[in-house]
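**Q** Predicted model and sequence follow; I will ask about them next.
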Amino acid sequence: MNKREESWRLLEELSTRSDLPWICIGDFNEIMHEREKEGGNIRPEWQMKNFREAVNQCNLRDIGYIGPNFTWCRRLGARGWIKERLDRALASTNWSVMFPNVGLHHVAASTSDHCMLVLKAHRDRQRRNRRKKLFRFESMWLRDEGFKEIVTEAWDRALNMRGQHPFSQCLEECRQSLTMWNRNTFGHVGKKIAKLQEKLQGLEGRKSSINVMEEIQETKIKLNRMLLVEEDMWQQRSRNSWLNSGDRNTSFFHTKASNKHQRNTISRIKDSNNVWQEDEEIMGRIFVEYFT
């Protein structure tokens, strides 16, 4: 037990040394939840809780797995077998964003009581001829001063068309106007933030003067406004609306949004013969046959 806690403290120490993307794979000799164990004595809750807290302290998350539910097993004589998920892959948020198509596979091994852990990059399953991207309203637009004017002009323009379905025309005109405005004017939030940070860094290095200090203050205001916009964006994508607006944690929202994206990705499916299929065309036929 002491060795486990010693390794967790080492992990926490390593997490403070760099902000680079990182992933930890191997035998952690501990489970996070009781469902990760089958047979044998009941694992103390405090022991699993300490492991979970160590992982959270390192800002890591379990990337999941493909294959058997347990990675280690051993016979307990006449009492049967004990199975546990002692091996796993823990990754930082920026690592998961950098490698969204990588999955962990549990591969059975004949020479060890542990499964092999294999990181495998799944090929991008997005079709070449993707359907047109759906329009979705972005709550971050509300923070832009030009948003209200865009909607008002689009709405009035549609009303002047005097069509048979004015409400539908107004919605369609707003959709088109906001799409063009978002692409050409509002722009990419992350790039704007990076540009403002770079500008602020340059201003801070210049010799102080009234004009420079005023420009620094103005740049800080713009940067803080864009950081709020970014927070709104990731909060909306994460679908976590229960946090107060003052609880700024863009990294948390980013993690939730990334998790949701990975959950929405189907990397394989089991056919009628209980065989896993990963080929895109075969998966498509299975879906069609099932719903037919």
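**A** In hand now; what should we look at? Numbers count the residues shown, from 1 in each chain.

**Q** only C-alpha atoms for contact and neighbour calcs from this point on.
**A** Fine.

**Q** what's the top helix by length along the chain packed up against?
**A** Longest helix in the chain, counting residues (DSSP state H): helix 210-238. Secondary structure elements in contact with helix 210-238, counted by 3 or more C-alpha pairs under 8 Å, 6 or more residues apart in numbering; DSSP states H and E, are helix 189-204, helix 250-263.

**Q** Buried residues in the shortest one, which are they?
**A** Within helix 250-263, the residues that qualify as buried are Thr250, Phe252, Phe253, His254, Thr255, Lys256, Ala257, Ser258, Asn259, counting by 16 or more other C-alpha atoms under 10 Å.

**Q** In addition, the following structure is provided for comparison:
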Amino acid sequence: MWLSDSRCGEIVEVVWNSCATWDTVGSIISREDRCGKYLEWWNKNVFGNVKRELEKKKKALLKAEREALHNGLNFQVRELQLEINILLDREARMWNQGACILWLSNGDNNTIYFHSKATHRFRKNSIIGLFDASNRWVDQSKTIATVLEDFYKQLFSTSCPSSMASV
């Protein structure tokens, strides 16, 4: 959500480039710590709470709509509607990111159960072998396919059709 705001990238760049040394791992870690602290401050004081800002803007919109009815000027109403749309977009992204985080942390809690059921069904539905027309056990995939094909050809064909007119 922060990446949609250009100020976030500016803060990261300024904080990251503020240290003069690049020679140690410690300097990278300290840069990362400072960057995190500045982003927390920025989130709290500049970016703001989306829900709180949305409520403020909606109240301001109601007030601006009442004023627009009296004086006929609605440019402030349009500005507030645009700001509300941006905040609603941020809120939707926030919920989407929260859902992704929950799914990544919890995953599908029933994975083992469903995997075992699918494996069991696969084993149950597998054809290991068949007896052919001469009652021989066939267990190779090509010969199983031939046995099945011959069986259904024989089942759906007839050698001596009678009363074709009724058919």
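**A** Received the coordinates, thanks. As the structure is a prediction and not an experimental result, all values here were calculated from the model.

**Q** before we move on, back to that, so which of the buried residues of helix 250-263 of the first structure is the closest to Ser177 of the first structure?
**A** Using C-alpha to C-alpha, Ala257 comes nearest to Ser177 of the first structure of those, at 26.6 Å.

**Q** nearest residue to the closest one other than its sequence neighbours?
**A** Nearest non-adjacent residue to Ala257 of the first structure, counting by C-alpha to C-alpha, 6 or more residues apart in numbering: Ser238, 4.1 Å away.

**Q** before we move on, back to that, distance to Lys3 of the first structure added to the helices and strands packed on helix 210-238 of the first structure, as a markdown table?
**A** Formatted as a markdown table, those follow (distance: least, C-alpha to C-alpha, whole Å):
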| stretch | distance to Lys3 of the first structure |
| --- | --- |
| helix 189-204 | 42 |
| helix 250-263 | 30 |
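
**Q** What about Leu117 of the first structure, how many residues nearby?
**A** 20 (other C-alpha atoms under 10 Å).

**Q** Check whether it sits in a helix, strand or coil.
**A** strand (DSSP: H, G, I helix; E, B strand; the rest coil).

**Q** right, and it touches His105 too?
**A** Yes - using C-alpha atoms under 8 Å, Leu117 of the first structure is in contact with His105, at 5.8 Å.

**Q** quick one: Gly190 of the first structure from Asp232 of the first structure, how far?
**A** To Asp232 of the first structure, Gly190 of the first structure is 13 Å away according to C-alpha to C-alpha, to the nearest Å.

**Q** Could you check which of these two has the larger neighbour count?
**A** Using other C-alpha under 10 Å as the criterion, Gly190 of the first structure and Asp232 rank with Asp232 on top: 22 against 12.

**Q** Map the more buried one onto the second structure.
**A** Correspondence of Asp232 of the first structure to the second structure, assessed by TM-score structural alignment: Arg93.

**Q** What separation do you get for that match and Leu148 of the second structure?
**A** Counting by C-alpha to C-alpha, the gap from Arg93 of the second structure to Leu148 of the second structure is 54 Å.

**Q** swap in Ile86 of the second structure?
**A** 62 Å.

**Q** Equivalent analysis for Leu155 of the second structure, please.
**A** As defined by C-alpha to C-alpha, Leu155 of the second structure lies at a distance of 10 Å from Leu148 of the second structure.

**Q** Outside of the strand or helix carrying Arg123 of the second structure itself, list whatever touches it.
**A** Arg123 of the second structure belongs to helix 111-125 when assigned by DSSP states H and E. The contact list for helix 111-125 of the second structure, computed with C-alpha atoms under 8 Å, 6 or more residues apart in numbering, is empty.

**Q** Find me the equivalent region of stretch 54-73 of the first structure in the second structure.
**A** By TM-score structural alignment, stretch 54-73 of the first structure lines up with nothing in the second structure.

**Q** now swap in stretch 25-44 of the first structure and tell me
**A** Going by TM-score structural alignment, stretch 25-44 of the first structure sits over no part of the second structure.

**Q** and Trp16 of the second structure, how many neighbours?
**A** Counted with other C-alpha under 10 Å, residues neighbouring Trp16 of the second structure total 16.
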